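*Asks:* have a look; sequence and predicted model below, questions after that.
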Amino acid sequence: MTVPWLTLLWLIPAVASATVLLAPVARAAAVARIGLGAALFTALWAVVLITRFDSGGGRFQLTEDVSWIPAFGVRYSLALDGVGLALILLTAVLTPILLLAGWHDPRGPRGREESEAPVASDAAATLRRTRYYVALMLAVEAMVLMSFVATDVLLFYIVFEAMLVPMYFLIGGFGRAPDRERSRAAVTFLLYNLLGGLVMLAAVIGVYVVGARSGLGEDGRGTFDLPTLAHAASTGGLDASPTVLNLLFCGFLFAFAVKAPLWPLHSWLPDAAVGTTPAAAVMMMAVMDKVGTFAMLRFCIGLFPDASATFAPVVSALAVVSIVYGAVCAIGQSDLMRLIAYTSISHFGFIVLGVFALTSQGQSGSALYMVNHGLSTAALFLIAGFLVSQRGSAVIADYGGVQKAAPVLAGTFLVAGLATLSLPGLAPFISEFLVIVGTFTRYPVAAIIGSTALVLSALYILWTYQRMMGGPERRPATVDADPPPEIRDLTVRQKVVVAPLIVALLALGFFPRLVLDYIDPAVAAGIEQSGHADPSPTVSAPAVDQEEYR
């Protein structure tokens, strides 16, 4: 009997999501434990996938293919490649960490500290909010995992859009921001992404029509099968003009650029990240948004190799603007959580730049950057969230001297911040280095301008650390309590949350091959199929006087 490895991968959190809503339990802690247990089991299942995946085998492995809607050639088609495996591990490992980090988040803006138990009158409301919160987090995980293995274009589109629903409720329903701000952030998030999805739907239909005109699929009626369409695109088997293919490419790119996000389609991200809980914000920025950059690599490059080459200079220019814009905006922020949100816009610019460098080094660095950004952003945002939850303020000027009162918190914040600025020895360094080197061989000006973000990131991270963690303790101006709440060090639960992230940043900083050994073959196969060969190095030798030589 063949085990449906990939179906079970997304089905475990999906079933758990329904279970926490319907399970006959009377305590919020029991619901949280069910969700955490399911997330840990999903992480274990993802680790098992490593043993089933052959890094030296074919690009797509553990395939599952069942006819779904035969009349339109739609299939339930799943397959795993090295890039998808790396992102699946990121998602599966981060989810239990986020559930543990947000253990008390469902208690709402007026939630109590860990040492206090909820009073009886609040028990029913806390139970209900916990059910919704855990179920929504697991639903996002299930849909993200499925998007990384879907190889039917329509199936991917359905999951791509469906994951917006639970994230919308996470943004609008939970967090310390006022209800009105959260609602506005959630609606903005949804409208931006629905617009992108609407444009993508038109492009998906266009791909099906082109496939039918090209005689692809059963009886030549068209298909949504990604490998079939990608093979036809690489061999010139699509019956469509370059103009049509360019328009279809732009439709897919627009949706993915909104999800990533890429400047100038980024403006929904800071409000959404600040409005919701830190754990839900990390689920959005470090996990869900990776679907956009992953899809650029798999669908934009795979389905439209010629259009990708045509638009690569434009997309690279937008990526460079994102890199510099995000870093400059981060420097000017007075709100800590908003500052970290803007750093993600800069980092997503690096990821997109690596994808559209159309080189093996650039795309391998980009895929690795997706993993490393997820780890570093999760660490920095969660640690910042632990700090903000104590004082009730995210204003940087409300803090000072934290390293004296909470040395472990300050130390881990520094390590996560140094990872964000790509310090050598920490995971993001090698991925950013590969992106810059891979881009330089094709677009040297873009690589040089993008490198300026290294200086800018050092400025906003180290300046923030100096103001918040060093110096004398400041009296907060925006906190009503008198005296203001004291800053305490990380609790045992919070240390358990942060420790694996710091260890992963160090491990991948010194041993990036742990992930690159799976990413590189998939990237090489994609580069070969799309025909985007790495540029040949040019070396100019000095002129030699032949007479003198003789």
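*Replies:* Here it is on my side, so go on. Numbering: from 1, shown residues only.
*Asks:* could you use CA atoms for every contact and neighbour count after this?
*Replies:* OK.
*Asks:* longest single helix anywhere in this protein?
*Replies:* The residue-count maximum for a helix in the chain (DSSP state H) belongs to helix 179-213.
*Asks:* how far off centre is the helix or strand that comes right after it?
*Replies:* Reading on from helix 179-213 to the C-terminus, the next helix or strand found by DSSP states H and E is helix 226-234. Offset of helix 226-234 from its chain centre (Cα atoms, centre = their mean, to the nearest Å): 26 Å.
*Asks:* comparison target below:
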Amino acid sequence: MLSIVVFLPLAVAALLLVLPRTSDTVARWAWIATSAVDLLLVVALWIGYPRAGAFGGPGYEVNVRWIPSVSSGYHIGVDGLSLPLVALTATMFLACAIYSLRQTERVRSFAALFLFLETVCLGLFVSLDLILFFVFFDLSIVGMYLVIAGWGHKDAARAALKFFLYTFVGSLALLLGFIGLYLAAEPHTFDMVLLAEQNPLAGQGAKGTLVLLALVVGLAVKTPTVPFHTWLPPAHTEAPTAGSVILAAVLLKMGTYGFVRIVLPMLPEQWNRYAPVIVVVGVVSVLYGALVALAQQNFKRMIAYTSVNHMGYVVLAVGAAGLISTSDAQAKSLAVTGAVTQMVSHGLITGALFLLAGVLYDRGGTYDLDSYGGLAARTPRFAGLAAIAAFASLGLPGFAGFIAEFQIFTGSLAGAPVATALAFLGILLTAALFLRAYQRIFLGAEGKGVGGMGDLRSSEAVSIVPLLALAVVIGLFPRFLLDVIEPAARALGLELGR
């Protein structure tokens, strides 16, 4: 069933493009129906996962020979690290499909492209072969480039080109790292499970360091961390709303997921050695992202920089896991669990924020904070959801962000107490920037751009409310998520202790 989940959107995308008489209405509803069915299938996978993964290996595993000359196979499966991101992906694509009901420009191509992207994203998170992972990784770059260039704002072509060149260079570095792992393995293989078992670069010195560098650079560009983040703000600012949502909620997670799926289990010795550098990068990303976001006058650009901040917490956690003493397995597990929970939390909350930014642009034609003011009186539903999203993003108790950041800080303190204490400042800065933005847009005197602005439409509300509701559910009742993540996080902590 896992292959059906991955390739169903691609099959429908092909049908939409092959059938020339497909109307815009059919394309819209085909996109929504396909994403809804895929989400239901993922829910079924989640319900059956405890039995599917009962023997310690990945659940719903498929392993078929693909390129035998290099020992690469169509090897897919899910575990506690990947299943939450598969669920997040299916949720976010359905939200974008519903939000895009009012899309009028080249609807059939737009729907087909997002269905293609859904397959690519799902495929990456279930991949258990490095070549298969790389194929989906590169295809995600192509798909998002087309979204930004084809449906973006006035400077979209330049932003799309910058996005493509930066992330493609990162993917080339990633490929070099994969080849290094393949050559070090005996027998040579690209299979992730076998590579994690072998730990092929243990004691390899310079060779292991070079492979680690290639992988970290490739994944850091995608995450993105400072100083590889400069492609992100223009890409977000110029992308259409649905493109920004998928870019922030799903594509950025490919980088952080790569750390926990590939780098930590396959290069534990090298990761532990250079973990202090990773921790510093994480803390710098947390503080820099928040400070630069605080200075923005463009609402969408501000949200983009908060992604650098929030992904910095993930990098801090996985770096600190490499510094924690092998005797403190609980702290390692807690740091990794927090990192994966933060990926899910950030996807839901920042996805909702970008949808709200799209509502703002749809009404006022600009993201400029100075063009608004006093919107709460005219658009109470919009203002209410924006307030919930803002408080959720700054990590208020009762939301998923609090659960994630609490685990990250608690787990990271054992290995990196000073860095973790500095990262606490990021919460204060995030609170300041969101409260400042909310006050300027929704409170005070009415701005010049608010005349005649209407409240949320049904399609907008239906796409945003479930995301924030899920953030609340995870914040109040996190066990259903943590019960899936924690066993995989404990196993990863043991691998780091080798």
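*Replies:* That came through, no problem. What you are looking at is a predicted structure, and each value in this text was computed from that prediction instead of being measured.
*Asks:* circling back to that earlier point, show me what counts as buried in the longest helix of the first structure.
*Replies:* Buried residues in helix 179-213 of the first structure, counted by 16 or more other Cα atoms under 10 Å: 181-190, 192-194, 196-197, 199-201, 203-204, 206-212.
*Asks:* for stretch 309-320 of the first structure, same thing?
*Replies:* Buried residues in stretch 309-320 of the first structure (16+ other Cα under 10 Å): 309, 312-313, 315-320.
*Asks:* ok, how many other residues are close to the counterpart of residue 207 of the second structure in the first structure?
*Replies:* Counting by TM-score structural alignment, residue 207 of the second structure corresponds to residue 244 in the first structure. Other residues near residue 244 of the first structure come to 16 when the count uses other Cα atoms under 10 Å.
*Asks:* do you know how far residue 244 of the first structure is from residue 450 of the first structure?
*Replies:* 32 Å (Cα to Cα, to the nearest Å).
*Asks:* output the buried residues of stretch 309-320 of the first structure as JSON lines; include the columns secondary structure and distance to residue 297 of the first structure.
*Replies:* JSON lines is the format used below for those (DSSP: H, G, I helix; E, B strand; the rest coil; distance: Cα to Cα, whole Å):
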{"residue": "309", "secondary structure": "helix", "distance to residue 297 of the first structure": "13"}
{"residue": "312", "secondary structure": "helix", "distance to residue 297 of the first structure": "12"}
{"residue": "313", "secondary structure": "helix", "distance to residue 297 of the first structure": "16"}
{"residue": "315", "secondary structure": "helix", "distance to residue 297 of the first structure": "13"}
{"residue": "316", "secondary structure": "helix", "distance to residue 297 of the first structure": "14"}
{"residue": "317", "secondary structure": "helix", "distance to residue 297 of the first structure": "17"}
{"residue": "318", "secondary structure": "helix", "distance to residue 297 of the first structure": "16"}
{"residue": "319", "secondary structure": "helix", "distance to residue 297 of the first structure": "14"}
{"residue": "320", "secondary structure": "helix", "distance to residue 297 of the first structure": "18"}
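*Asks:* want to throw those into CSV with distance to residue 262 of the first structure?
*Replies:* Formatted as CSV, these follow (distance: Cα to Cα, whole Å):
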residue, distance to residue 262 of the first structure
309, 18
312, 14
313, 15
315, 9
316, 11
317, 11
318, 7
319, 7
320, 10
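*Asks:* ok, of the residues you listed, which one's closest to residue 230 of the first structure?
*Replies:* Closest to residue 230 of the first structure out of these is residue 309 (15.1 Å), distances taken as Cα to Cα.
*Asks:* nearest spatial neighbour of the residue mapped onto residue 139 of the first structure from the second structure, chain-adjacent residues omitted?
*Replies:* Aligning on TM-score structural alignment places residue 139 of the first structure opposite residue 116 in the second structure. With Cα to Cα, 6 or more residues apart in numbering as the criterion, residue 116 of the second structure has its nearest non-adjacent residue at 5.0 Å, and that residue is residue 10.
*Asks:* Three-state assignment for that neighbour, please.
*Replies:* helix (DSSP: H, G, I helix; E, B strand; the rest coil).
*Asks:* so what's the aligned residue in the first structure for it up against?
*Replies:* Counting by TM-score structural alignment, residue 10 of the second structure corresponds to residue 14 in the first structure. The neighbourhood of residue 14 of the first structure, defined by Cα atoms under 8 Å, 6 or more residues apart in numbering, consists of 138-139, 142.
*Asks:* which residues in the second structure form strands?
*Replies:* Remark: strands assigned in the second structure by DSSP state E are 59-67, 72-78.
*Asks:* OK, contacts around the match of residue 207 of the second structure?
*Replies:* Listed by Cα under 8 Å, 6+ apart, residue 244 of the first structure has no contact partners.
*Asks:* same question for residue 375 of the first structure.
*Replies:* By Cα under 8 Å, 6+ apart, residue 375 of the first structure lies in contact with 90, 286, 501, 504-505.
*Asks:* ditto for residue 75 of the second structure
*Replies:* 61-64, 127-129, 132, 191.
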